[in-house]
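K.L.:
quick one, structure for this:
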Amino acid sequence: MQKRETWGSRTGFIMAAVGSAIGLGNIWRFPYMVYENGGGAFLIPYFVAMLAAGMPFMILEFGLGQKFKGSAPKVFSSISKKWEWLGWWQVMVSFIITTYYVVVVAWAINYFLLAFNQGWTASPKDFFFGEFLGLTDSPMNMGGVQTSILYATAAAWLMTFVAVFTGVKSGIERISKIFMPLLFLLVFIFIGRGLMLPGAVDGLEWLFKPDFNAIMDGKVWADAFGQIFYSLSIGFAIMISYSSYLSKDSDINNNACMTVFINCGFSIISGIMIFSVLGYMAHQQGVPVSEVAGSGVGLAFITLPTAINLMPAPAFFGTLFFLALTVAGLSSMISLAEVVVSALIDKINVSRKVAATVFCGLGFVVSIAFTTGGGLLLLDIVDHFINNFGILMGGFIEIIFVAWFCKLDDLRNHVNLTSEIKVGSLWMNSLRFVIPAMLGFMLVSNFIGDLSKNYGGYSTTATVAFGWAPLVLCLIFGLLCARNEGGFINVTGINRNFLKRR
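P.N.:
All right, here's what the predicted structure looks like:
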């Protein structure tokens, strides 16, 4: 059996964990969530969600990974062989995410190069959907492969491969120590210059102007908990895998708190970055900020390029923004890759080099589908179902299993043993009641919405083939892997005692 690697330093682990948590959603989803849900008032439910759900869940996953020293399948198998399938469900979810997430990173790489001379032309919308994506009329009509996206996707996979192939300390930790300071530096430079533009302050006023009536809206609270859950990379094996490389004397609780605070802080400064630009754009066009505000792919690849075209130094702002987007995307991509690689190493006892080669090779082949003309539509469906059901179901079942069917007191004692900050009954009650209630509410709402009508107006064939079918595939994959008796040599009687006996 191979000796398990450890992080070279606490800073390296924090940088890697923060790199996983900080992704594209922090930049293009959080600012609009604040704007749409009461402005500055939204920060109240957001911080409540951070303290009541994000931090407890992060401590839980850091504790599980560090205690059982393994990937998610190994952790759940160590507790009970009957629950190994849950870890493989999460691994499969992460694998599917890598196959399309890497293509979005590829878009950012392409746009970083285009930014030097505003190659997205004077009409970024037409360029993005037409010349760049070659968008077809249906996800069932794939069209041809867009070569520029394919090459950038290959480059993104190569960078991911190098990171996971070279190991935790030499690869992931070293790259994270470069990427995270670079990302913050890029964003702060952008903000420093952006705030000097006319109209920038107006954009921030639109973002943070509080509407305290929104706090009475249950949907606002659900959005706050949802944003925390999605942005922290919890519930789909990433933090379990990363924390499995921690030494036995690591400060679990403090590490978790630092990761959560840094991630949420970055979300807020991302809001400042985005809305300062939107404020300038609205000022230049003589329209309210509400007419230019948006989120997601449209914000990053249409609205922002349009705004950059209006700026006094478009090459400066464009390269800065899309380099930041690329770095944020790659850091999250690497963490998703490690979920799969660590599980393969644990299960079939292959070397890291073999596991990384097999995973990245297979992942690249699958991701080619998302580089075609129908790629954006395919991505939209898969991402919707994987996020709204794949991640949520995995996180919901995990929290129910650990909080209610395992000896949570034992885990609390374990994380407190080497931590300066101690957790007690509030932490346990959050895991048993608050988090399951919110995740359950989100799941039920999502199911009602998607069963009542097809997502995005897509055909039933498309939603079944690219939405519901991948979820079934995750379940089948999990059950088949769990039935295989190979691997997971280090399953001890002590670990088995973590499961309650009824």
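K.L.:
going forward, measure contacts between C-alpha atoms and count neighbours the same way
P.N.:
Will do.
K.L.:
I'd assumed residue 196 was in a strand, is it?
P.N.:
No: in this structure, residue 196 is coil, not part of a strand, as judged by DSSP: H, G, I helix; E, B strand; the rest coil.
K.L.:
in the stretch 251-400 of the chain, which spans are helices?
P.N.:
Assigned helices in the stretch 251-400 of the chain, in chain order: 252-285, 296-298, 304-310, 314-348, 352-367, 375-385, 392-405 (criterion: DSSP state H, counting those that start in this stretch).
K.L.:
please generate a structure for the following sequence too, so the two can be compared:
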Amino acid sequence: MEKDSRPKWDNPTQFLLACVSYAIGLGNVWRFPYLCQMHGGGGFLIPYLLMLFLEGLPLFCLELGIGQKMRQGSVGTFSSINPYLGGVGLASVMTSLYLCLYYNIINAWSFWYLFNSFQSVLPWAECPINTNRTGPVEECERSSPTQYFFFRETLDISSSIEVNGGVHTGQALCLLLAWVITYLFVVKGVKSTGKVVYFTATFPYFVLVIYLIRGVTLHGAANGIKYMFTPKLEQLANPTTWINAATQIFFSLGLGFGSLIAFASYNEYNNNFERQAIAVSLINSGTSIFASIVTFAIYGFKRCVCVTRLLLLNTFDIAEDNITLDTALDWVRELNMTYPEKFAEIADQLQTCDLEKELDTAVEGTGLAFIVYSEAITNMPLSQLWSVLYFFMLLMLGMGSMLGNITGVITPLRDFKFFSKMSNELLNGIVCLFCFLLGLGFSTPSGNYWFTMFNDYGASFSLLFIVFFESIAIVYIYGMKRFEKDMEDMVGHRPNWYWKIMWKVVSPLLLLVVITFYIVGYIQGGTPTYHAWKKELGKTVVTEYPIFGQAFIGLLLASSISCLPIMALYVFCRKRRHGRRDKRQQTVMSVSM
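P.N.:
Predicted coordinates for the structure are as follows:
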């Protein structure tokens, strides 16, 4: 490897923003708020912040440090530490590849919703008319307009993973657009990526601030925010709360994918990665909390609008069709002026808006991002504007994370001699085209079930093993004293007691605990399940994966983890073969002499 010829970031700010754009993704918006709700609101912040300093921050800093020192991708980095450890880097590449295959379909959905937001009436605001023009589509009536638009119009979902069909043309085109933009973002390597992150890392905050300002002014928002910051301390005695806090920190920072090592490899040798690791980790956690405030404000608004509508219908003699979620607050003002005494009887209930029922049905993932939020948006004035802002923000979060995901694949490939001869345009184009073609499978009727499988098993459990072996490789094989000296050369001082204790003892032990809980959970969980959409019921039903699905899950779990022993065995056999060849050559030379 030629160190002097390696591309570099134009300045430290580009690297910082690249890490922020990569780490702050959709999980900050659609998973952290769900975990807060599930584990007692503000009480979840206690284990979450503890795990940030015990696990997330130390491991984040460790990856940046080794990447900046070795100035290679993940495969080259761990092969340099010890040839037998090349499988650690290869496992990172495999996991990043799995993530690239399915992650851009989320961006395709964001494009789909964004394009559909430019309509006089949002298409998920009301049920479409059936083909006979006699009433709404039955599937929509059984569910809701937002669920119907997501499951039928967006996904055209099948009844199970075993039922499939052709590619959804609209989704395929949106996926193509997402990959074209991804390619343009990385076409020149860090030279183009460094320019893009100025926008992808900052624009989501602009939208979140706007949403916060709007959210806190909505009816019932204060109740939602109050619920979030009211801790249920009894949840601290629940081990699951601590495990979920540890895994959320772990996954939200993007550890184990090789992307952070790749980003850091383009730094100047004396760049202060320690300061940047602290900054990115705190920004990431702060963003999760900030996004949760917005989400709980939306929950509060959504719950209060529903409660208001039901109270008005039950108290006043009004036809049910006359009061909709859109007009409920207008009816409040009118009825308050027309029937002040009768209205006073229900005023206290309107102010309370108990959130327990709403939060009992709260969801994470795509359900929160594309169903709950879109439903709340339809109840806001100027709903088209809020829809455009929201889905463009989701798109920027997704595209920003894709920059890191694809870099985690491309950078290690470029460190191989065969790929190093290719131009950036060619290599990046081949990788993007390959991922797009395989990703088309996620735009079929059963694609969402495969998406769920990849999301649950392709890039989750294996990462824990990868990062555990990363920490062992750096601290105990490369050597703590050696890394301390490297850090002194790069940032001007040796690591303090906090870093040493975390790297040598606390963080690896925490990883072992989390891995153990994951394994126990898988064993006790029985047959893996997924949520299949049943149009005749208008809801999802928990369904067991078929035999081929279970086999594929096993393949996903084993394929990346098995890179470690397979690569070590390959190196061992190669060294043994070379040793025999050298021995034969020495024998021939001695005979000829």
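K.L.:
returning to that earlier point: among the helices of the stretch 251-400 of structure 1, which is nearest residue 48 of structure 1?
P.N.:
Counting by Cα to Cα, residue 48 of structure 1 lies closest to helix 252-285 out of the helices of the stretch 251-400 of structure 1; the figure is 12.0 Å.
K.L.:
mean shift between the closest one and structure 2?
P.N.:
The superposed helix 252-285 of structure 1 is, by mean Cα distance after the TM-score superposition for structure 1, a mean 0.9 Å from where its aligned residues fall in structure 2.
K.L.:
where does that helix end up in structure 2?
P.N.:
Mapping helix 252-285 of structure 1 onto structure 2 (TM-score structural alignment) gives residues 273-306.
K.L.:
equivalent analysis for stretch 91-107 of structure 1, please.
P.N.:
The aligned range for stretch 91-107 of structure 1 is 93-109, by TM-score structural alignment.
K.L.:
list the contacts of that stretch.
P.N.:
By Cα atoms under 8 Å, 6 or more residues apart in numbering, the list of residues contacting stretch 93-109 of structure 2 from outside reads 74-75, 154, 171, 174-175, 177-179, 257-258, 394-395, 398-399, 402, 405-406, 408-409, 412, 435-436, 438-439, 442-443, 451, 454-455, 458-459, 462-463, 559-560.
K.L.:
for that stretch, give me the average deviation versus structure 1.
P.N.:
Stretch 93-109 of structure 2 differs from its equivalent in structure 1 by a mean of 0.6 Å after superposition (mean Cα distance after the TM-score superposition for structure 1).
K.L.:
quick one: buried residues of that stretch?
P.N.:
By neighbour count on 16 or more other Cα atoms under 10 Å, the buried set for stretch 93-109 of structure 2 is 93-109.
K.L.:
from the residues you listed, which land in helices?
P.N.:
Residues of the buried residues of stretch 93-109 of structure 2 located in helices (DSSP state H): 93-109.
K.L.:
winner for burial among the helices of the stretch 251-400 of structure 1?
P.N.:
helix 314-348 (a mean of 24; mean count of other Cα atoms under 10 Å).
K.L.:
how far off helix 352-367 does it point, in degrees?
P.N.:
120 degrees (axes from the mean of the first three to the mean of the last three Cα atoms, to 10 degrees).
K.L.:
now do helix 314-348 of structure 1: distance to the chain's middle.
P.N.:
Distance of helix 314-348 of structure 1 from its chain centroid, counting by Cα atoms, centre = their mean, to the nearest Å, is 10 Å.
K.L.:
check stretch 51-59 of structure 2 too.
P.N.:
The answer for stretch 51-59 of structure 2 is 18 Å, by Cα atoms, centre = their mean.
K.L.:
give me the contact list for it.
P.N.:
Identification of contacts with stretch 51-59 of structure 2 by Cα under 8 Å, 6+ apart yields 245-246, 249-250, 253, 255, 277-278, 281, 471, 499, 502-503, 506-507, 510.
K.L.:
let's go with 6 Å and repeat that
P.N.:
With Cα atoms under 6 Å, 6 or more residues apart in numbering as the test, stretch 51-59 of structure 2 has contacts from 246, 249-250, 507.
K.L.:
from those residues, which is closest to residue 234 of structure 2?
P.N.:
Minimum distance to residue 234 of structure 2 across the contacts of stretch 51-59 of structure 2 is 18.2 Å, recorded for residue 246 (Cα to Cα).
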